Each structure stands twice: as structure tokens, then as C-alpha cells.
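Chemist: how does the following fold in three dimensions:
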Amino acid sequence: MKRMGVGNGVFIVLMFVVMAQGENVWALEYNVGDSTGWIVGPVNYTIWAASNQFHVGDTLVFSYDKQFHNVVEVTKEKYDKCTSAAPLAYYNDGNTTVVLKKQGSHYYICGFPGHCVAGQKVKITVLPLPAAGPSPPPAPAPSPPFVVLDKGNSKSNTFPSVPLHQLASAPLLAALMWALIVFHLF
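Modeler: Okay, here's the model as predicted:
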């Protein structure tokens, strides 16, 4: 076995750091309303939320002008009535970050008068991270090729697309990291 250099040691430490992150490695960040942000008007937040799939550990980012908007987490009843009295959480910093810590429905409105009624509200349904299981059926369109380096020789391979959150199983991640370490050392 060859002697391990500083570069190999750094590689191993980085692999252990990645493995220690576990399920949070695959958490995603969502800008509420995409590039438009958290405003009254052109964004239909119901459609926006339905076009995304949120999981435990993901982050919502609400970007808004704090002079005219805020973010209020409320119960379903208060969401339906557009009332911000006795909120579960209240934010008014202009760039609110909310980590989705538990599965289920979460309700956010703007507490400024008339904004919620005008559509500035969003229901976020948070799913648990799926357990590693059988792979989904392959996508109908071919995946783009990418290069796998093999000790300096490159080979072009095509792999099926798999959503990152489906790979977030700790045993799978650990096996992958060990395979990378062994490959890198020998």
C-alpha cells in the first residue's frame, strides 16, 4: 500500500464531514415566489407551492421589502381567514429563512392589511425524506452524459437521473463515501 500524503488525508477528512451530515446533505433551498419574491400581485403562491416538492430539512427563503410586507406563520384556520393574530411565528427582516423541520402542512401569510386576501399567502406541504428503496422507473428522455475519471483516463458514461433526495439514505451515502475513499487510496 502506498503512503498516504496530505492531499489524501484532506480527501478522507472531507468524506467523513460529508458522511456526518447525513440526510441534510441533500436539503434544498426554495425562494418563495422564485425571482419575484414575496409580494402582492403577480405570483400565485398556490401554483408555486404545487410545482415544488418540499422535504424535511429544506429551507424556504422569503425575500421582500420589510416596509410593506412580513411573513407570519399561522394555523390553517387563520390561514383560511387571513388573520395574523397570535401567530406561530412572525418575521419582518426582509429576507426570512425558514428551515422546514417537520413534515405536514405549514401556513404562511403576509400580515399587512389586505395582502393575504389579495393572495399573498402560501401553504407548504412538507414530506419526510424518502427511505432508500427501489429506483423509480427511468425517465423517458436520456440523461446527459458526464465524465468519470479513472486514474487519469476518462470514460464517457450515461447514468439515469435520480432526484437527490432519493439518494439521501445514510447507508447508501456511507457506502458511496467508503468506495470513493478506497478508490482514491489505491
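
Chemist: for the rest of this, base every contact and every neighbour count on C-alpha atoms.
Modeler: Fine.

Chemist: contacts only, for Asp48.
Modeler: Slight slip there: residue 48 is Trp, not Asp. Neighbouring residues of Trp48 by CA atoms under 8 Å, 6 or more residues apart in numbering: 32-33.

Chemist: tell me the secondary structure for it?
Modeler: Counting by DSSP: H, G, I helix; E, B strand; the rest coil, the backbone at Trp48 sits in helix.

Chemist: what distance do you get for Lys81 to Phe68?
Modeler: Remark: distance between Lys81 and Phe68 (CA to CA, to the nearest Å) = 20 Å.

Chemist: for Glu77, same thing?
Modeler: 24 Å.

Chemist: okay, these two: which has more neighbours?
Modeler: Each of Glu77 and Phe68 has its neighbours counted (other CA atoms under 10 Å); Phe68 has more, 15 against 10.

Chemist: contacting residues for that one?
Modeler: Phe112.

Chemist: sticking with it, tell me its helix or strand.
Modeler: Per DSSP states H and E, Phe68 falls between elements, in no helix or strand.

Chemist: please name the nearest non-neighbouring residue to the residue nearest the centre of the chain.
Modeler: Geometric centre of the chain, nearest residue: Leu28, 1.6 Å, by CA atoms, centre = their mean. With CA to CA, 6 or more residues apart in numbering as the criterion, Leu28 has its nearest non-adjacent residue at 4.8 Å, and that residue is Asp58.

Chemist: my understanding was that that neighbour contacts Val99; is that so?
Modeler: Yes. Look at Asp58 against Val99 with CA atoms under 8 Å: they come within range, at 6.0 Å.

Chemist: Proceed likewise with the subsequent sequence, for comparison:
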Amino acid sequence: MAIGNAVAIQQSVSGLMHNVGGTKQEGWKPGRNYTEWSMKERFYVGEWLYFGYQKNMYSVLQVNHTDYENCNSDNPVFKVTGGAGRDVFQLNHSITYYFISGGGYCYHGMKLAVLVQNPPQPPAQAPLPSPKNSSPSNYGTTSVIVPISLVFITSWLFNIW
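Modeler: From the prediction side, this is the model:
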């Protein structure tokens, strides 16, 4: 199963794999609310969609918005279906992707819109201040010794201890 291994390698390098519908068992089939599922997920550029379905009944077609709304499978942008019933699709751009199943199954709920965002950027870290004295033997010792010495001297002068 070389294709599966290639997908696993690309998944680990490029991003998260989303099981369309929630789990591999739920999968791509009629009678599901894929809009509800996709609204609960976050999709980022570089991640993958996994479509698991009955290969002899359903298909996965990437379509434009109009064809998505009208369940028109005549002119797909891309045929995701590879014939195995276990197909993956990489989300390469920060756009909304539209998918339907042909054969009239789109009318039975087999349609999915996925809003893909750019990955969040990690917060920028403030640069560390450069030390005034870069000698490693006494870096920071002056600032610690002076306040501690003042405490002892002050305590001794005022006989606090």
C-alpha cells in the first residue's frame, strides 16, 4: 500500500489530516450535515482532508461556489476521486474549497464547504537585552550583591536582627 505510506509521510511533514465527517467510520455518505461538521473545525493551509466512502456509489469533486450551491457535477474544478474510496486532498490555499458528490448524492447532503486560513503565526518574542558587562565571571553579580549588602547593613545599623 505505497499510496497510504506516501500520504502518511506527507501528513507528518505538511499538516493535520481531517477525517471528513468526523471519523473514518462516519465518512463521506448521504444524510450527514457536513456544514455543521466543518463549522466546528479549523482548517489551515497545508492540512489535508480524508474522504472515506463506498467507491462504487459516491465520488468527491471539487467544484466552484455556483456548482456547489446548485449541486452541479458537470464541470468539476478537480476530481478528487481516485477510485479507491479513500481519497485525500491537500488544502494548499487560503480560500473556501467546495466539494460535492456526483450522481445526485449532493442533493442528499453530500456537499462540503471548507474555509481554509493561513496558519496562525507564533507571537513575536521581544529581543533579550544585551548585558552591560559581557564578562561571564561577574555577569549579574553586582546587581545581586548590592541589594543584599544593603539589607544586612541596614539591619545591622538599626539593630533589626
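
Chemist: next, the TM-score between them, please.
Modeler: Overall, the chain-to-chain superposition scores 0.64 on the TM-score scale (TM-score structural alignment, normalised by the length of structure 2); 110 aligned residues with a CA RMSD of 1.7 Å.

Chemist: re earlier: looking at Asp58 and Val99 of structure 1, which one has more neighbours?
Modeler: Between Asp58 of structure 1 and Val99, Asp58 has the larger neighbour count (other CA under 10 Å), namely 21 against 14.

Chemist: counterpart of that one in structure 2?
Modeler: In structure 2, the residue matched to Asp58 of structure 1 (TM-score structural alignment) is Glu47.

Chemist: could I get the contacting residues of its match?
Modeler: With CA under 8 Å, 6+ apart, Glu47 of structure 2 has these contacts: 11, 14-18, 90-92.

Chemist: show me where structure 1 has its strands.
Modeler: 29-31, 54-55, 59-63, 71-74, 89-91, 95-99, 104-109, 121-127, 146-150, 153-157 (DSSP state E).

Chemist: the first one vs structure 2, average offset?
Modeler: Per the superposition on structure 2, strand 29-31 of structure 1 and its aligned residues are separated by 0.5 Å on average (mean CA distance after the TM-score superposition for structure 1).

Chemist: what's that strand packed up against?
Modeler: Strand 29-31 of structure 1 sits against strand 59-63, with contacts defined as 3 or more CA pairs under 8 Å, 6 or more residues apart in numbering; DSSP states H and E.

Chemist: kindly tell me how buried the aligned residue in structure 1 for Ser94 of structure 2 is, as a neighbour count.
Modeler: Per TM-score structural alignment, the equivalent position to Ser94 of structure 2 in structure 1 is Gln103. Number of residues near Gln103 of structure 1 (other CA under 10 Å) recorded here: 16.

Chemist: how about the nearest residue to Gln103 of structure 1, chain neighbours excluded?
Modeler: Closest residue to Gln103 of structure 1 apart from its sequence neighbours, by CA to CA, 6+ apart: Val126 at 4.5 Å.

Chemist: pull the most distant pair out of the contacts of Glu47 of structure 2.
Modeler: Across the contacts of Glu47 of structure 2, the longest distance by CA to CA is 14.1 Å; it joins His18 and Asn92.

Chemist: compare neighbour counts for the two and give me the winner.
Modeler: Neighbours around His18 of structure 2 and Asn92, counted as other CA under 10 Å, are more numerous at His18. The numbers are 20 against 14.

Chemist: separation between the residue nearest to the more buried one when sequence neighbours are not counted and Ser38 of structure 2?
Modeler: Once flanking residues are discounted, His18 of structure 2 sits nearest to Leu49: 4.9 Å by CA to CA, 6+ apart. To Ser38 of structure 2, Leu49 of structure 2 is 11 Å away according to CA to CA.

Chemist: please apply the same query to Lys79 of structure 2.
Modeler: Lys79 of structure 2 is 20 Å from Ser38 of structure 2, by CA to CA.

Chemist: which of these two has more residues huddled nearby?
Modeler: Ser38 (18 against 14).

Chemist: can you pull the contacts of the equivalent of the more buried one over in structure 1?
Modeler: Aligned by TM-score structural alignment, Ser38 of structure 2 pairs with Ala49 of structure 1. Applying CA under 8 Å, 6+ apart to Ala49 of structure 1 gives the contacts 122-124.

Chemist: which position in structure 2 pairs with Ala86 of structure 1?
Modeler: Under the alignment (TM-score structural alignment), Ala86 of structure 1 maps onto Asn75 of structure 2.

Chemist: give me every residue that touches that match.
Modeler: Taking CA under 8 Å, 6+ apart, one finds Val63 in contact with Asn75 of structure 2.
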